[in-house]
Each structure stands twice: as C-alpha cells, then as structure tokens.
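# starting from these lines, generate the structure:
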Amino acid sequence: MSAGVTRVGVVGGGQMGAGIAEVCARAGLDTVVCEVDAVAARAARDRIAGSLDRAVRRGKLSREAAADARTRLVFTGSLDDLADRQLIIEAVIENPNAKTEVFAALDKIVEDPAAVLATNTSSLPVMRLGMATSRADRVVGLHFFNPVPVLPLVEVVTSLHTSAGTTVLVEDFASRTLGKTVVRSKDRAGFVVNALLIPYLLSAVRMAESGFATAADIDAGMELGCAHPMGPLKLADLIGLDTVVSIAESLYDEFRESLYAPPPLLQRMVEAGLLGRKSGRGFHSYAQG
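Below is the predicted model:
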C-alpha cells in the first residue's frame, strides 16, 4: 500500500467518482463511496457493478478479482461515514460552491489531522478548496481521466500551501497503488491537459458553428488525417458538453483569453440539455441503454 494508505473515501458516485472508487477497490483498498442520499448511493453501486461486469466480459478482469473488489466497497449517503478515512477524493459536480462546501464539511468530519483531502477537479483552483479547510497543506489535486479504469494518467496538482509530504504521498498512491502514470502541474486553471485540450475542442465547435464543416467531417478529418483516436466533437460529447463549458469558463476567468471563451452554440446546447453521450445527443446522436 502507498505510505500506509489503506482506507479511501470517494465523495461523488457519478461517472468519475464511480471510476475512481472502482480502481481503488480493484487495488485492494477499503473504499467508501459517499453520495447525496441513499438513492444516489445505490445508483453509484450499480454503476460500479456494471463496469466490473463489463471488464469481466471483455477479459480485462477475472470474476474472482471483480468479486473481491465488490467486497471492498461500501456505499453511503452521509459524509460522516468518511470520518476514519486516510485519503478522501472529492469528485462532485464541477461547481466551485459545491466543492468548497464538501471540503469545509470534510475538514470538520475527518478525524485524522494527517488525512489528505484531494480533489478530482478538472479546472478549479486547488488553493480555493484548501483555504476552505484548516489543513491547506494536506489538500491536493488528484485529477483522473475518463474512463478512469482505462486511462492511465493522473495529474497531481499542488497549491502554494500543499506540503512536500502530501505530494509524495499522493504521487506514490497514484503510481504504485493504482498503477497510474503521474504528471505534475502547478495550480493553474485547466492544469496541463485541459489547458491544451479545451482550446482545441472549442475551435472545433466554432468550425461547426460557422458552417465551415459538419461535425462528422471535422471528426473524420482529425481521426483519419491526424491519427487521433477520437475526433474533437466526439470527445467533447464523451466528456460532457456541460463539463466542457465549465472548464472553458474557468480557463477564461483565469486567463481572459478569447480562445478559452465557450462559443454560443455550445452554451445553447447545454441549456437545451444536449450534453453528449450521457444525454443521448450532443454533436452526434447516441443510442440509449
């Protein structure tokens, strides 16, 4: 285990939180998943069970390993059940107020003053979350990528207050315990990956918005002409168009550069509930179920 970390908590059981909890359980960690209520907690349990079953069907995981992972997972609707955790990873909605509230609450609930509070935010300042606690030196960014059980990268993001010991602990946890590849980033909006990726996605949206090319042609051009595994608009649909807008807004707020501003078409699609794969329609249409 990484530096003695055996008890992990994950706040949020959506697409990202469920993926993080799954890789923790598969790595042999005692993992508690906290959602807003019992109904959401059951949905998180079903989400992880479905992912484990798919891994078994595809030959990526043995039935025994999947069954073992299930025994290591506990689901709850109360943050109080995270009191004994050594490392807690927050993965709630990409909203600064929601995340700040979670960190302020965890700071009071978690018993061990040496426990680390990590955020899976894709763009928000880690410093802001750390300052909502009395342990800013133990707050760090631990940004996974979707789908978490498949993609090997984790960004470790340190604020001006994050201690060297916290950084070493989470890097060791991500690399040795979870088997991920770690890249370090300073605490700037978008970190490494999204600071590069989001302007590219927004450029593709603007191209489609202007009528210069269709979504299908834009994606085919980048897949077949540049050997990208997925075109930019398909990727935006996979990420979730609401998440793309949130990250773009964070980048624009920080840097005030026009390339980060979300285009009107993207904003209208989010307002219309056309969020990509998770809603069944974005720049492309997807069969439900």
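
# going forward, measure contacts and count neighbours with C-alpha atoms only.
Will do.

# what segments of the chain are strands?
7-11, 30-34, 73-76, 87-90, 116-119, 139-144, 153-158, 181-186 (DSSP state E).

# mind putting these into CSV with distance to A236 and mean neighbour count?
Compiled in CSV, these are given as follows (distance: least, C-alpha to C-alpha, whole Å; neighbours: other C-alpha atoms under 10 Å):
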stretch, distance to A236, mean neighbour count
strand 7-11, 24, 26
strand 30-34, 27, 26
strand 73-76, 30, 20
strand 87-90, 23, 26
strand 116-119, 22, 27
strand 139-144, 17, 28
strand 153-158, 18, 24
strand 181-186, 22, 16
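
# for R26, what are its contacts?
With contact taken as C-alpha atoms under 8 Å, 6 or more residues apart in numbering, R26 is in contact with 65-66, 68-69.

# one more: R63?
Per C-alpha under 8 Å, 6+ apart, neighbours of R63: V56.

# give the buried subset of the contacts of R26 as a PyMOL selection command.
Applying 16 or more other C-alpha atoms under 10 Å to the contacts of R26, the buried members can be selected in PyMOL as follows:
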select buried, resi 66+69
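
# out of the contacts of R26, flag the one nearest to S175.
Closest approach between these and S175, by C-alpha to C-alpha: A69, at 19.0 Å.

# surely the closest one meets E22?
Yes. A69 lies in contact with E22 (C-alpha atoms under 8 Å); the separation is 7.5 Å.

# and this one, please, so the two structures can be compared:
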Amino acid sequence: MKVGVLGGGRMGAGIAHAFLLADCEVVVVERDDQTVDAAAQRISESIARSIERGATGRGADELEAALTVGRDIAAFSVCETVIEAVPEDRAVKAEALSRIAGAAPDAVIASNTSSISIDDLAASLARPDRFLGLHFFNPVPASTLVEVVAGAATAPAVLDRARGWVELLGKTPIVVRDSPGFASSRLGIVLALEAIRMLESGVASAEDLDRAMELGYRHPMGPLRTTDIVGLDVRLGIAEELQAALGERFAPPALLRQLVAEGKLGRKSGEGFYRWERP
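As a prediction, this is how the structure comes out:
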C-alpha cells in the first residue's frame, strides 16, 4: 500500500512513521528544501527510537528505503490514500486539500484536522465521497486511537477502508459523525479550558490540578500537561472553532491567549504550563 502525507511536521512525520512500521510505502511532500530536510530527519530519528524500543524487527535502512520525502506533489498520483497534515487553519487546509485532489484524483483523501468541519473542507472537492477525517493523536507512534470522521458525503466503503488502515497500524478506530470538535477534541477541550481557568484564578498549581485528575479520576495524564503535549496553539485553535460553533462555554481563557502570544506553546517550544527539554 502506498500512502501520501502532505506536511512533515510533528504530526505528519508521526503519521508517516506509523505507516512505515506497518510495511507501507510512504511519500511525504513538503514545501521547500529546508522543510524537506527537516521532515526527513524527523522521521529518521523517530524510526531510530522505534528500533531502540524494539517496536520493529526491521532495520533503519529497510524502513527508510520505503520512504520518499520531496517537494513534488505529483508524487501523490500513485498513492491509495493521501493524508493532509498541515497546520490547523481552515484556509491552509482547504488549499492543501485542493492541491492533493489535483495531484491524486483517484485517491482517498483524509484530513488530520482535530476540529475543523469535514463537510466544510469537502465543499470545494470534486469527490467528497472519497474524503473523510483521520484525526491522529500526538505523539502518533505512542497513541492507540485514531478518530475516523465521516462527512455527510463520505461513502460507507471509504469509511470501511479507513477503519482497516487504522487497524493495520495497530491502533483502534472510533467512527464519529462530523460535528464541532468531533468527539475527542470536544470532550478534551472542556476539561483543559476549565483547568486553565482554575490555574488563572489561583485555585491550585498546574501540578496539583493535573494530579487531581491523574490520582482522583485515574487519567493517565492531567489536562494541563496534555495541553502542553498537544500544543497550546492547537488548543487555542480548537477552542476558537468551538466557540464560534457552540457558544461562549468554549471561549479561550485569557491565560491561554497570553501564553500563545508569548510563544509558549508547550513541549514543542520548550515551555507552556511546564518546562520541557527542547525537541
């Protein structure tokens, strides 16, 4: 199976890595030589970590031989499916999907959006029946869930194929109807926003708010540390999408806006609600 990924950032690289470990050939397309080199290095380092953990019995040379990273979007023409993994911005994603559709008219196209309406994104596509959401979670190699988002026009056979692809990766698919925030983002953001408001008003420290959910409710990770891993900018984008669709209960707290404006985006920037080693 040949899989295309548009965007080789943290999420795109993780998606590419997951399909490589599932014995697929993967084509990653980036925008320029600098980002091509960065994407290739990111995936190579991720493969090396998988080998060190014993997650695959295959060597780096064999896995990387199945990977192509470049700038030519025409390389998607041979792919069975192409996954868009560009930043969480409606206009950026719409433009990316249009480019993919032009290069791979027969492929199933998926968006890795965490909150933007699949039906809205499908509106400009000639084949909305071959389009759906595949919402992967960060970090992709370690996560076990993929949210399969069905648009109003998504063909049932396409959903079945997508479930099969997720299972091929050793992950569990859940199928949800296109709605604001889908299932995971909508539920997760409620807890995250309330935790940020409580931190903002001095109810407790970030560490103790997280411990409340980890020890009291057996969450594997508290909402503020999770927000750091997801990315504060990503959480802000989701909150703004949901505020517009569902009302003020999803309004982003001032503290979240402040930290994003300061460039404190969580683990990827080295600081958010916690301090992290720079990736």
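
# the helix of greatest length in the second structure aligns to what range in the first structure?
As assigned by DSSP state H, the longest helix anywhere in the second structure is helix 33-53. Counting by TM-score structural alignment, helix 33-53 of the second structure lines up with residues 38-58 of the first structure.

# can you pull the contacts of L255 of the second structure?
L255 of the second structure touches 196-197, 200, counting by C-alpha under 8 Å, 6+ apart.

# most neighbours among these, which one?
I196 (22 neighbours; other C-alpha atoms under 10 Å).

# translate that one into the numbering of the first structure.
Alignment note (TM-score structural alignment): I196 of the second structure maps to V205 of the first structure.

# distance of that match relative to D253 of the first structure?
According to C-alpha to C-alpha, to the nearest Å, V205 of the first structure and D253 of the first structure sit 20 Å apart.

# please apply the same query to L73 of the first structure.
38 Å.

# and Q15 of the first structure, by the same measure?
On the measure of C-alpha to C-alpha, Q15 of the first structure and D253 of the first structure end up 26 Å apart.

# just T119 of the first structure next, same as before
Distance of T119 of the first structure to D253 of the first structure, given as C-alpha to C-alpha: 20 Å.

# mind listing what I229 of the second structure touches?
Contact analysis of I229 of the second structure by C-alpha under 8 Å, 6+ apart lists 138, 266-268.

# can you list the residues you listed in CSV and add neighbour count?
Output for the contacts of I229 of the second structure, formatted as CSV (neighbours: other C-alpha atoms under 10 Å):
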residue, neighbour count
N138, 16
G266, 26
R267, 23
K268, 18
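
# thinking again about what came up before, my guess is the match of I196 of the second structure contacts L233, does it?
Yes. Look at V205 of the first structure against L233 with C-alpha under 8 Å: they come within range, at 7.1 Å.

# hang on, the earlier thing: which other residues reach the match of helix 33-53 of the second structure?
By C-alpha under 8 Å, 6+ apart, the surrounding residues in contact with stretch 38-58 of the first structure are 13-15, 18-19, 22, 33-35, 61-63, 66, 70, 75-77.

# redo that, cut-off 7 Å
Residues outside stretch 38-58 of the first structure that contact it (C-alpha atoms under 7 Å, 6 or more residues apart in numbering): 13-14, 18, 22, 34-35, 61-63, 66, 75-77.

# pick out the most distant pair among those.
Using C-alpha to C-alpha, the pair of these lying farthest apart is S62 and G77, separated by 29.7 Å.

# the more surrounded of the two?
A direct count of neighbours by other C-alpha under 10 Å for S62 of the first structure and G77 places G77 higher, at 18 against 15.

# what ranges does the first structure have for its helices?
Counting by DSSP H, the helices of the first structure are 15-26, 38-57, 63-71, 96-109, 126-130, 164-172, 193-210, 215-225, 232-239, 241-255, 264-271.

# pull out the buried positions in stretch 174-187 of the second structure.
Using 16+ other C-alpha under 10 Å as the test for burial, stretch 174-187 of the second structure gives 174-175, 178-186.

# show me what R278 of the second structure aligns to in the first structure.
Aligned against the first structure - with TM-score structural alignment as the criterion - R278 of the second structure pairs with Q288.

# for that match, which non-adjacent residue is closest in space?
Distances taken as C-alpha to C-alpha, 6 or more residues apart in numbering put G280 closest to Q288 of the first structure, at 5.9 Å, once the chain neighbours are dropped.

# no further queries at this time; thank you.
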